[in-house]
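Trainee: could you work out the structure for the sequence below:
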Amino acid sequence: MAEDKSGFETIAGTARSRRELLKAGGSTLALAAVGTVAAPAVLRAQAPTVKIGGIGPLTGALAYNGNQAKAAMQFAIDDANAAGGIKSMGGAKLELLFGDAESRPDVGAAQVDKLAEAGVCCLVGAQSSAISLATTQAAARFNLPQVVDVGTADQIVQRGLPNVFRFSPGTARSVAEGIANLNTLNEQAGKPVKTVAIVHEDGPFGSSMARLLQEKLPSIGMNVVETISHPTPQRDFTNIVLRLKNARPDLVMPSHYINEFILFARTIRQQRFAPKAIYSIFGGGASNIKFVRENQDAAQFVIDTNHWYDPRKPASQALARKVADAKLDLTYDIMVAYGATQVVIDAIEKAGSADRAKLIETLSTQTFADTVMPYGPIKFVGGDNTGSHLVNLQVRGDKIEVIFPKEYATIDPVFPFPDRS
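Mentor: Okay, here's the model as predicted:
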């Protein structure tokens, strides 16, 4: 791979400089011949290339998530190209241009400017609420549609921006679903959980999650005894865990990104704090095999309400094989980014065009039937995908198992936890 001056990756050898062509032809006349005779013959035989922009953090605190998502976007584009490209555009091939947000909203917004200038027709990304809020706002200036893969803050779709489409569910709907599932688990176990502590990152994602949890948990008979916020990144959770030990909640509900979730779970184990359960909604690590592989003892029985694909679908099984062959972790970042890119590709096919306005209209009005996710028909209403929903996952041994809803479950839940002291 080579990198052009705009900072986006391009295939090495596909572009040649004027100097190289002069050397090859030996004269200005030879260069003119290359430009006016050879090139049109080649171009006439090829369908146009459609550029899709990817946006996310390849460096910084969220680099793991961003690199996972980028790989998934490329998988989806490769699959579409292998299947014949965009048939409604004469078999046009797709190309991914990806901008590194560096885990910072301001950098993400600046990358959108570059991607728009590079001619992308649509954006997919950006793996966090804070970055997505900035990139969607920047994209609006160019009438550039963005399909947000992972970005749960409801402000993303509440600003009236017609170019914004969120593929996965937002905070309010996810909290309602996660609370209902928690209530079911607690009732089935004889209601062992009566008190809860919330620990959350202090950005748009964690803060909105904590606010909703504080409102909703009393409705299922659970009293919030502590709410603790922290920045991202957070390097030490010792004092936070000591506060939790003093509060002695039955249940801990964390809302972090992956690095903080892993450190938090390890600190809980190191400090010998043993709540009856750890249950998260978009917890950040409990649905990540990297967390399980590297911290199996701390990870055991942790429950998460999160994105996950439908393992019964052939496309999901094929994706899992691609991920294994690439020696990547099979995470929700990959699943959701792949599914969001599938929707973008389908929208281009339905529109028969890479025109940004036509794509916004298509995403706003059409229904998209199938992706790797366990979603119903995908319909964007006010920018939100009304067909999206979450599942409950639990770490068991060295695996992540689906425990709820029943139709997707691979194992029965363990709730409350067995003695882990």
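Trainee: CA atoms for contacts and neighbours, from now on please.
Mentor: Fine.
Trainee: now do the one helix or strand residue 318 maps to: distance to the chain's middle.
Mentor: Residue 318 is part of helix 314-325 when elements are defined by DSSP states H and E. Relative to the mean C-alpha coordinate of its chain, helix 314-325 is positioned 17 Å out (C-alpha atoms, centre = their mean, to the nearest Å).
Trainee: tell me which residues of it are tucked away?
Mentor: Using 16 or more other C-alpha atoms under 10 Å as the test for burial, helix 314-325 gives 315-316, 319-320, 323.
Trainee: so what secondary structure elements neighbour the next helix or strand after that helix?
Mentor: Next in sequence after helix 314-325, counting helices and strands by DSSP H and E, comes helix 332-351. Where contact means 3 or more C-alpha pairs under 8 Å, 6 or more residues apart in numbering; DSSP states H and E, helix 332-351 is packed against helix 63-82, strand 123-124, strand 146-148, helix 356-365.
Trainee: for those, give me a markdown table that also has distance to residue 349 and mean neighbour count.
Mentor: Listed next are the helices and strands packed on helix 332-351 as a markdown table, based on distance: least, C-alpha to C-alpha, whole Å; neighbours: other C-alpha atoms under 10 Å:
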| stretch | distance to residue 349 | mean neighbour count |
| --- | --- | --- |
| helix 63-82 | 11 | 21 |
| strand 123-124 | 16 | 30 |
| strand 146-148 | 16 | 30 |
| helix 356-365 | 10 | 19 |
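Trainee: redo the ones you listed as JSON lines? Include distance to residue 404.
Mentor: Formatted as JSON lines, those follow (distance: least, C-alpha to C-alpha, whole Å):
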{"stretch": "helix 63-82", "distance to residue 404": "24"}
{"stretch": "strand 123-124", "distance to residue 404": "28"}
{"stretch": "strand 146-148", "distance to residue 404": "25"}
{"stretch": "helix 356-365", "distance to residue 404": "30"}
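Trainee: let's see this one next to it:
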Amino acid sequence: MKLGSWLTSTAVVSAALGLAIAISQGAEKEVQIAFLNPLSGNNVDAGQQDLNAATLAIEDINKAGGIKALGGAVIKLVIVDTTSDPKNAASTAERVFSTQKVAGAVGTGISGLTLPILPVAEKSRIPIITNSVNDQITSLKYKYTFQVTPKGSQFGSTQVQFLKALNETYGLGIKDVAVVYENSGYGVSTASSIKEIAASAGLNLVLFEAYPHGFTDASSLVTKIKASGAKALFPVAYTTDAKLIINTMKQMDVSPVIIGGGAGFLWPVFAKEMGPAVNGFVSVASWNWDSKSISSVPELASITTRYEEKFGTFMTEHAGPTYVAVRMLAEAMEIAKSADPVKVREALSTFDNDKIGGFMQPGRVKIDGTGWNGAVHPVMIQWQDDKPRTVFPAMDAVRTFKR
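Mentor: Sure, this is the predicted structure:
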């Protein structure tokens, strides 16, 4: 063998060995993301939806080569059950942030659990992306808090705009409306917005009533709804409460137009418990699986298809934004070229993305100076063919409203 050929062969072998070593080392590298959500208690449905989405996002990232800027580091999800008790949320977060090396965190989808966690994340200097909708989340001026979803106040505005559109399209002439809401951060934030917007829209608010989350008898609440004479009802409730209110209304022959406040009106369990009667129900949503910005882009639409194939149900309002949150953390690590949570936070603070960000309507995630995705807005869905389909606003709609 000629010396030149031998040197070339040796160089090729050495390069191949070096590449193999690099690949091996990259495969061994690992970065952690904390997943904080209720996996027990009353809010377990929401937590499980979030976990499903986070799991799928991690799989997609790792299958695509991991964090390339970190030599192909794979992401591991540190799964933490906050329980459904706000008293446990902060201590649980503090424990994981102090014992685990994480680049960031996602969670929760329940505002009452999220709010106690935020000061812990701030103190620990761990960036956290939440899919909770409470307006207060980004008004606290925490530097390590990011909110990817619409705010509760936007929910109320969208619901009232939708009713206005129904009045104009079908000549319903509805003026008298009622709002009933669970006494939680999510409930108060959404209901207060409806109250404010309803007045400016020329609607007459004849009832504004809170009820305790998890109550077992809705008869007194429905009696008040009936006595108010409301022609439209804006209920803000999770699944169990939503079903109880609706069934009690049927029993007491109370039948205003119902425009749900998200959460329990959107989940698969609602369809399961309501049966065929679910079709026709409308609700506001922070996200929906078939919004135009998703369904019109094959790469994004495939995410919802794979979610349904893997978990046996459509991708939910909780799941979609959680998937985005995990992908945002991964992209922030790529931008920062680091898993250092301080540097990840810096990358998130100017995050502007229409690729994976396209998964949030109207097709972009753009973090503003408060840490909120200021590009986002809610949509209205109507249950059709046993699935929530986007019907409003026109820029996001893929189906028309069925009266």
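Trainee: what's the TM-score for these two chains?
Mentor: Once superposed, chain against chain, the TM-score is 0.87 (TM-score structural alignment, normalised by the length of the second structure); 373 aligned residues with a C-alpha RMSD of 2.1 Å.
Trainee: mean per-residue distance, the helix holding residue 318 of the first structure versus the second structure.
Mentor: When the second structure is superposed, helix 314-325 of the first structure averages 2.9 Å from its matched positions, counting by mean C-alpha distance after the TM-score superposition for the first structure.
Trainee: try stretch 332-351 of the first structure
Mentor: Counting by mean C-alpha distance after the TM-score superposition for the first structure, stretch 332-351 of the first structure comes out at 1.4 Å.
Trainee: give me the stretch of the second structure that that stretch matches.
Mentor: Using TM-score structural alignment, stretch 332-351 of the first structure corresponds to residues 317-336 of the second structure.
Trainee: where along the stretch 151-300 of the first structure do the helices fall?
Mentor: Ranges of helices within the stretch 151-300 of the first structure are 171-188, 204-216, 238-247, 258-270, 289-294, 296-299, based on DSSP state H, counting those that start in this stretch.
Trainee: who wins for proximity to residue 310 of the first structure among the ones you listed?
Mentor: Taking C-alpha to C-alpha, helix 289-294 is the member of these nearest to residue 310 of the first structure, at 16.8 Å.
Trainee: for residue 226 of the first structure, find the nearest of the helices of the stretch 151-300 of the first structure.
Mentor: Judging those by C-alpha to C-alpha, what sits closest to residue 226 of the first structure is helix 238-247, at 7.1 Å.
Trainee: in that closest one, what's buried?
Mentor: 238, 240-241, 244-245.
Trainee: and it, which stretch of the second structure?
Mentor: With TM-score structural alignment applied, helix 238-247 of the first structure matches the range 219-228 in the second structure.
Trainee: on average, how far is that stretch from the matching bit in the first structure?
Mentor: Comparison of stretch 219-228 of the second structure with the first structure after fitting gives an average deviation of 1.5 Å (mean C-alpha distance after the TM-score superposition for the first structure).
Trainee: start and end of stretch 138-148 of the second structure, how far apart?
Mentor: Stretch 138-148 of the second structure has an end-to-end distance of 11 Å (criterion: C-alpha to C-alpha, to the nearest Å).
Trainee: whereabouts in the first structure does that stretch align?
Mentor: Going by TM-score structural alignment: stretch 138-148 of the second structure matches residues 157-167.
Trainee: ok, the equivalent of residue 223 of the first structure over in the second structure to residue 371 of the second structure distance?
Mentor: Taking TM-score structural alignment, the alignment pairs residue 223 of the first structure with residue 204 from the second structure. According to C-alpha to C-alpha, residue 204 of the second structure and residue 371 of the second structure sit 35 Å apart.
Trainee: so which of the two has more stuff around it?
Mentor: Using other C-alpha atoms under 10 Å as the criterion, residue 204 of the second structure and residue 371 rank with residue 371 on top: 24 against 16.
Trainee: which one in the first structure is aligned with the more buried one?
Mentor: Residue 371 of the second structure maps onto residue 383 in the first structure, by TM-score structural alignment.
Trainee: shouldn't that match be in contact with residue 157?
Mentor: Yes. Using C-alpha atoms under 8 Å, residue 383 of the first structure is in contact with residue 157, at 5.7 Å.
Trainee: list residues touching both of those two?
Mentor: Here residue 383 of the first structure and residue 157 share the contacting residues 164-166, scored by C-alpha atoms under 8 Å, 6 or more residues apart in numbering.
Trainee: now rank the residues you listed by neighbours and give me the top one.
Mentor: Highest neighbour count within these: residue 164, with 32 neighbours (other C-alpha under 10 Å).
Trainee: roughly how far apart are it and residue 144 of the first structure?
Mentor: For residue 164 of the first structure relative to residue 144 of the first structure (C-alpha to C-alpha), the value is 9 Å.
Trainee: need the residues that contact the helix holding residue 318 of the first structure.
Mentor: 75, 309-311, 329-330, 371-372.
Trainee: next one: stretch 120-129 of the first structure
Mentor: Contacts of stretch 120-129 of the first structure (C-alpha under 8 Å, 6+ apart): 50-57, 65-66, 69, 97, 132, 135, 144-153, 156, 204-205, 333, 337, 340-341, 344, 354-356, 359.
Trainee: okay, now residue 281 of the first structure: neighbour count?
Mentor: 27.
Trainee: alignment lookup: it to the second structure.
Mentor: When the second structure is aligned by TM-score structural alignment, the residue opposite residue 281 of the first structure is residue 261.
Trainee: what sits against its match?
Mentor: So residue 261 of the second structure contacts 155-156, 159, 190, 234-237, 283-285 (C-alpha under 8 Å, 6+ apart).
Trainee: could you redo the last one with a cut-off of 10 Å?
Mentor: Residue 261 of the second structure makes contacts with 152, 155-156, 158-159, 179-181, 186-187, 190-191, 194, 233-238, 242, 282-286, 380, as judged by C-alpha atoms under 10 Å, 6 or more residues apart in numbering.
Trainee: same deal with residue 97 of the second structure?
Mentor: 34, 91, 103-105, 120-121, 123-126.
Trainee: cool, residue 270 of the second structure as well?
Mentor: 238-240, 242-243, 263-264, 278.
Trainee: so what's residue 152 of the second structure closest to, chain neighbours aside?
Mentor: Distances taken as C-alpha to C-alpha, 6 or more residues apart in numbering put residue 190 closest to residue 152 of the second structure, at 4.5 Å, once the chain neighbours are dropped.
Trainee: that neighbour -> the first structure?
Mentor: So residue 190 of the second structure corresponds to residue 209, using TM-score structural alignment.
Trainee: and what of residue 390 of the second structure?
Mentor: So, by TM-score structural alignment, residue 390 of the second structure is matched to residue 402.
Trainee: helices along the stretch 1-150 of the first structure, start to end?
Mentor: Going by DSSP H, counting those that start in this stretch, the stretch 1-150 of the first structure shows helices at 18-25, 28-33, 39-44, 63-82, 105-117, 129-140.
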